[in-house]
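**Student:** just a sequence and a predicted model for now, questions to come.
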Amino acid sequence: MNERIFRVLEFHKILENLADQAASSLGKEQARKLKPSTDLAEVIHLQDETDQAVQIIRLHGNVPLGGIVDIRPSLKRAEIGGILNPQECLQIAGTIYGGKQLRRFIEKLEEPEVPIIREWVTQIEPLNELEREIKHCIDDHGHVMDGASDKLRSIRSKIRTSESRIRDRLESFTKSKSKMLSDAIVTIRNDRYVLPVKQEYRGAIGGIVHDQSASGQTLFMEPQAVVEINNVLSEAKVQEKAEIERILRDLSMRIASDHELLRQNVEALAALDFIFARAKLAESMHAAMPKMNDQGIIEIKQARHPLLTDEEVVPNDVFLGKDYHAIVITGPNTGGKTVTLKLVGLCTLMAQSGLQIPALDGCKLSVFDEVFADIGDEQSIEQSLSTFSSHMTNIVDILTKVHEKTLVLFDELGAGTDPQEGAALAMAILDDVVKRKARIIATTHYPELKAYGYNRDGIINASVEFDVQTLKPTYRLLIGVPGRSNAFEISRRLGLESDVIDAAKSLVGTDSTSVENMIASLDTARKKAEQDYEDADQTLQDAQQLKRDLEKQWQQFEREREALYQKAEEKAEKALQKARQEAEDIVATIRDMKGQATLKEHEWIEARKLFDEAQPDLTKKKAKNTAPEPQAKSKETLTPGDEVKLLTLDQRGTIIEQVNKNEYQVQVGIMKMKVKRKDLQLMKRENPVVEKPMATVRGSNYHVKTELDLRGERYEDALQQVEKYVDDALLAGYPQVSIIHGKGTGALRKGVQEFAKRHRQISDYRAGSMNEGGSGVTILEFK
């Protein structure tokens, strides 16, 4: 792609903003070298990279990219046998650590799905051993530590001992011969410890003179008493330097042995820093990932110029390449036409570079082989060309390269010459570019081009809106509506006399007046259509929201209904299993009884078959949950002693007691069983029911005893009876009741007391007194 387009559209400013988002010099280098790609597959891959990084930043915040340095020059020196300094070694260790941190961060991510980013981090080798070796020898400030080797530790110990001895000797001089010294301090000259001696006491001190003050009054002397110790110190420092050099040489050789893996790490880290820099730029611009194509289709909604601030920019919609291939924008100067051109061109370059664009989600952009632009006054002073000549030189060059895979941007096409000839030339140039199937956006202020789009296929007019009331442009792009001059309206609002305006109108040609009237009519229709669209869109959104709410509520209802069915089914299944087990127990008991020889086996099988057939099919009930339940053949209340028929077994029995509202305990022969009311039919009632005095509570009547006898009952049945009995007693208004459970093993007593603890209406419970039954009775007291 030509370099000129980058300069014209100020693409380099985008790259500088991108470089500012990079965390290392590696990422900044790649950002500044970024160029748009013309390969669709590569562009899609770059966009996917950026989008995955955007998702990570959006969900997890900043990515750890600290400590990463461009260590490639150091690697090159180590590879050819050079000795790296401590700071270079430390930078290599820091880069290894930074790579490990980034890899660990990405590998721990559970969401989102980021396969491209994960592929990059797999290329980062930990190199833990090399990092440990460097950190063992060099501290965080870049100094070789004593522990780097035993020899270095010994040498530095010797240095510290010598320095201490020298200072002790010299400090004794500062105390005993302070009058001979210019200052009572110990200082260093030529890496040797000296004293500042006054010139006249040179002979009294004795020793070696290493320096003197500017005035010559002070000599920096090394007394003879410390010369030998200073010699030992100097020798030790030479040994220290040699040992440090040896340690660094070994480290450099170790680094050189891993130079290929280190270079691979650097390349992976540079790529990842660059990818996340693109993501950070997208976040700062509130950008979206465009869907790329190679059919020349551009569809961007609420797009903003990337280099303008939110306060300056006005979002616009641009559609090109599907219903029409060329847009001709007319309207007054400073209305925003050029900004629109640059917006489309810059977004195209950004998208082809893998950058997201500042627009709404769902935008589409095409991959072009070339983007050409003739924008602004680029008059060549050196060639002494006029404005028109410089533009035409550029346009001629563009026309030689245009084809169907190019995007062409013309600003003020045909300007700088006679208006009539310029307009004709502009139309001819547009016709030629359209014929080559390129995508074009052109701006012009020639009135002759206002009707241009109406006469040609594949071309549409557009304009930038101007508010006549405020006399200011709104910078909104209006597709399908050519621009109006608004000169007469503006003049009228500025105070020009009506007579003058009317005279001016009479001088305007009939064709021009017709065009202006047509544009005015289109503008009025457009505004009405926009208002109607907004109203319809709001109605649609309200309806869609209502639909979503109703669907959500219906789904909730379905879930709750399904849960209730499931709960009811589980409860019924448990009851059936319990009843079946009880029946099995009874059958087993009867088999063991005497006289079982008189009972024939086929009779037991027949009874068992009847019991199995009585079991309801819960699956069918669930599938047909709207089917009505079978109704009892009689609504009449049954009382103990009533003779009934078991409909499911076709057997007669006698009511023993009512277990709950819809269930009775029935004696059938020697068996007792619980049967639902709907499965019982009253056959005979011996004695009429005698009404007993009733306890009236809140308008309801109950026949409830003040005590409940549970002796001989099974544990589960007993607790169910307690629960029902307590409810009835509460409704009867009793302050307390007695539960007779007997002594036995104490399990039933414990169960009753646990129930009393959990019940909200039971204020207290206690064991019965001696005259109430003792520990075989529990007294429940109600609130």
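**Tutor:** Happy to help now that I have it. Numbers count the residues shown, from 1 in each chain.
**Student:** all contacts plus neighbour counts: C-alpha atoms, from now on.
**Tutor:** Noted.
**Student:** can you list the residue ranges for helices in the stretch 451-600 of the chain?
**Tutor:** Assigned by DSSP state H, counting those that start in this stretch, the helices in the stretch 451-600 of the chain fall at 487-493, 498-507, 510-592.
**Student:** contacting residues around stretch 415-429?
**Tutor:** 387-388, 413-414, 444, 446, 448-449, 452 (Cα atoms under 8 Å, 6 or more residues apart in numbering).
**Student:** this is the comparison structure:
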Amino acid sequence: MNKRSLRILGFYQVQNMLVRLAPSRLSKEIARRLRPVSDADVIAKNLTDTEEAVRCLQTETSTPFGGIVDIRPSLEKAKREVTLDSHECIDIWNNLQHYGEIRSFFAERGADYPQLAEEAEVIGDFSQLAHSFAQVFDNNRQIRDNASPELMRLRSCIVELERQTKRYVNNVLQNKEYQKYFQDALVTVRNNRYVIPIKQEYRHAFPGIVHDTSASGSTLYVEPLAIVNANNDLQAARIGETKEIERIFRRLTAKVQQQYSDLYESTKCVGQLEFAFAKGQLALKMKACRPAVPKTRIIKLIQARHPLIDPKHVVPNTIIIGGDYRILLITGSNTGGKTVSMKTLGLLVLMHQAGLFIPVSESSELPVFRDVFSDIGDEQDISQNLSTFSSHMKQLIYILKHCGPDDLILADELGSGTDPAEGSAIAIAILDAFYKKGAYVMVTTHYNDLKNYAYNTPGIENGHVEFDTETLQPTYKLRIGAAGSSHAFSISERLGMPKDILEKAKDLRSKAQDMDMEKVLTQLNAQAKKMDEEQAELEYRLREARKLEDDLRKEKDKVTSKRQDIIDASRRDAVDLKRNLRVEAEKIIRELKAQSKVGTDREKAKAIDKARRAIQQISLPEAAKPQRDPIDLSKLKVGQQVFVNNLDSVGTVEDIGAKQLTVSVRGMTVRVKSKDVSAPYLDELKKEKQAEKKAAAASSFRPIRTSSVATELNVIGKTFSEALPEIERFLDQALAAGFSPVKIIHGKGSGALRRQVHAFLDDQPFVKKYQLDDVDGGGAGVTLVYF
């Protein structure tokens, strides 16, 4: 891949971002070596690594990466049989533990991340080697006392010798004969030997060996002759300990040497996996995705963003090259974003072919290119006598010699730096040569001749960057399909150019031959902008409508499913209820039959009464009734139809009282409270009319008017069994007529009939309460019944 393009387009800056995200020296090294490639299979594999890493980072709560050390230098030492030191052994042991975690992580998730799991299979099983290190080092990374039998013996011996030596030194310190010699009555260590600080003037009076002096020279550190042998024994034991530790490290080094190849390959594999996850982190940071590779070589980058521009300020653009045209000519104002659009395309191509996700929308497509050539910026070289034009020409000549049909060419300000007429001619000839070579090209220019050439030449398309003439500011939006104006006058005015100079320049420009074309371009661009805005609005509304449609479809599916569940549950409940009713009815019938064969009339009446109460207790469970709309009483009129909630039926209003309404329900007149009626539904009104017509045609029944319903019943002189049918009929008619309270006249007598009537009323669910009438109304001989 062209190194100049990597530098100019900013690939190294993206690479530095990746290096900072890499967690270890291994992965940072791989990131620094990263370069775009042109092999489609290698690119696809690298992108799949990134894709699986992104999915893993988004799905898993944690990943087993971090804490890996580059142990390759230590492995090379072990290969050459150079004994490893303590730090190197600990680094290898740490890595072995991480290798096992990474290996297990991907082994358990092979179905979720198949390519990364396959790569992780290279990591070897080093459990035995890790166990060997664990026998030498404890959890604090210190050498265990029992790392070997000899080390345990030597360390025990050192502890005992230190105890004895300290005891000898304390004996010397406690000797009264030597007290005046001591600078301080304490024990210290010099050259790994216990010594005592002695005053300088007593150096010849105190028997011992001088090992050191203080900075001022007033204190000597003397080893008493009495403990020389004890120090010698202690030093010998310590030397033995050091040699034993070296022997242990040689043994560990030999084990590492035996598995050198597996350890080296595993280390490289872990570095590659870490690098893949660094790419995943970069993709998430950029909100990037993987574009599709099209079968027909077409560049379609939707809402592409330059990755090196602050996301808060970057303007997304759609770049399409291919199909009907392979050369895109970008025109427009200076500082309007032409070069940024070109660099965005080039950098995203390089990132894609380096296995990185790019900041575009998911519907984007990007083919694989053999190379990317760029001629962007002014690189004139004074030492080589190269002007701006010469520098551009030198680079373009190089590109013309090396480019081919699978290359991407980016050229900024093509033909600039010389006479406009000659520059335009050379630029057109170069574009024609690029087209014949089959390359994909994106160029910028201000020349009108090139705009005309693009309009009149198949395979070349115009594009421009927008400029807001009202605010005199560029919008940085790229529009493909029409050329744009340079807006030199507007920009000069915004920068403070004197008005008289601008007026003179405009007058001269108005006399130019191509002035009409500038006006046409301005009008076309304004129309194109308006159409794009309308299309964006239509697309937004279409997305909202589709979203609403999907929501409604899901809601409908939920309602349908719930409705079926309710129907199934109701059917099961109905079957169970039918079965229970049948059982209860059969039980009551059997009891009545058995009672009819034997027993007196009174016993038969009691049996019938008992059966009646049993049937009344068989009731359907009340279902939760839906909330209905209340009636506006101020607008209610006689003759209006209402829904009576308690009767679950539609009726007609016959009279409107202060607190009660008189309503006719299918020929039966009832009095109800105003709060117990509500507005009927349309389908309920239709059903009521159909039911009335059907009833009128099938029956000659005429309802009892309220004028024919009595409000009191006299059963004095009758037995309870004789009075019961009359009481039941009387209560049914009074209830239907809406009368409350009504009177049952049973007389005083012995009180037996009154008690039986009261017992009967206790079992009636429609009776709200009952009480004896006052003295004027009959007292204990009359019972008032309230519904």
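**Tutor:** Perfect, I can see it now. Quantities reported herein were computed from a predicted structural model and do not represent experimental measurements.
**Student:** tm score of chain vs chain?
**Tutor:** Superposed pair, TM-score by TM-score structural alignment, normalised by the length of the first structure: 0.72. Supporting alignment: 621 aligned residues with a Cα RMSD of 3.8 Å.
**Student:** turn the helices of the stretch 451-600 of the first structure into TSV, columns for distance to Val752 of the first structure and mean neighbour count.
**Tutor:** Putting the helices of the stretch 451-600 of the first structure into TSV (distance: least, Cα to Cα, whole Å; neighbours: other Cα atoms under 10 Å) gives the following:
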stretch	distance to Val752 of the first structure	mean neighbour count
helix 487-493	94	14
helix 498-507	103	11
helix 510-592	21	13
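**Student:** in CSV, list these along with distance to Arg608 of the first structure.
**Tutor:** Output for those, formatted as CSV (distance: least, Cα to Cα, whole Å):
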stretch, distance to Arg608 of the first structure
helix 487-493, 101
helix 498-507, 108
helix 510-592, 9
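**Student:** which one of these lies closest to Arg165 of the first structure?
**Tutor:** When those are compared by Cα to Cα, helix 510-592 sits nearest Arg165 of the first structure, at 87.6 Å.
**Student:** point out the other helices and strands that that closest one packs with.
**Tutor:** strand 671-676 (3 or more Cα pairs under 8 Å, 6 or more residues apart in numbering; DSSP states H and E).
**Student:** pretty sure Val434 of the first structure is in a helix, no?
**Tutor:** Yes - the assignment for Val434 of the first structure, made by DSSP: H, G, I helix; E, B strand; the rest coil, places it in a helix.
**Student:** that one and Lys158 of the first structure, how far apart?
**Tutor:** 87 Å (Cα to Cα, to the nearest Å).
**Student:** counting neighbours, go ahead and name the busier of these two.
**Tutor:** Shown here are Val434 of the first structure and Lys158; by other Cα atoms under 10 Å, Val434 has more neighbours (21 against 16).
**Student:** how about the contacts made by that one?
**Tutor:** Listed by Cα under 8 Å, 6+ apart, the contact partners of Val434 of the first structure are 325-326, 440, 458.
**Student:** do that again at 10 Å, thanks
**Tutor:** For Val434 of the first structure, the contacting residues are 324-326, 402-404, 428, 440, 457-459, by Cα atoms under 10 Å, 6 or more residues apart in numbering.
**Student:** His98 of the second structure is in what secondary structure piece?
**Tutor:** Assigned by DSSP states H and E, His98 of the second structure falls within helix 86-108.
**Student:** and that helix, what's buried?
**Tutor:** By neighbour count with 16 or more other Cα atoms under 10 Å, helix 86-108 of the second structure contains the buried residues 88-96, 98-100, 102-103, 106-107.
**Student:** between the helices of the stretch 451-600 of the first structure, which gets nearest to Val468 of the first structure?
**Tutor:** When the helices of the stretch 451-600 of the first structure are compared by Cα to Cα, helix 487-493 sits nearest Val468 of the first structure, at 6.4 Å.
**Student:** mean deviation of stretch 48-60 of the first structure from the second structure?
**Tutor:** Superposed on the second structure, stretch 48-60 of the first structure shows a mean distance of 1.3 Å to its aligned residues (mean Cα distance after the TM-score superposition for the first structure).
**Student:** which residues are contacting that stretch?
**Tutor:** Stretch 48-60 of the first structure has contacts (Cα under 10 Å, 6+ apart) with 42-45, 47, 61-63, 105-106, 109, 111-117, 272, 274-283, 287-290, 354-356.
**Student:** return the set of buried residues in stretch 402-419 of the second structure.
**Tutor:** Buried, per 16+ other Cα under 10 Å, within stretch 402-419 of the second structure: 403-404, 406-417.
**Student:** same deal with stretch 201-211 of the first structure?
**Tutor:** Quick answer for stretch 201-211 of the first structure (16+ other Cα under 10 Å): 202, 205, 207, 209-211.
**Student:** look at Lys77 of the second structure and say how many residues are nearby.
**Tutor:** When neighbours are counted by other Cα under 10 Å, Lys77 of the second structure comes out with 16.
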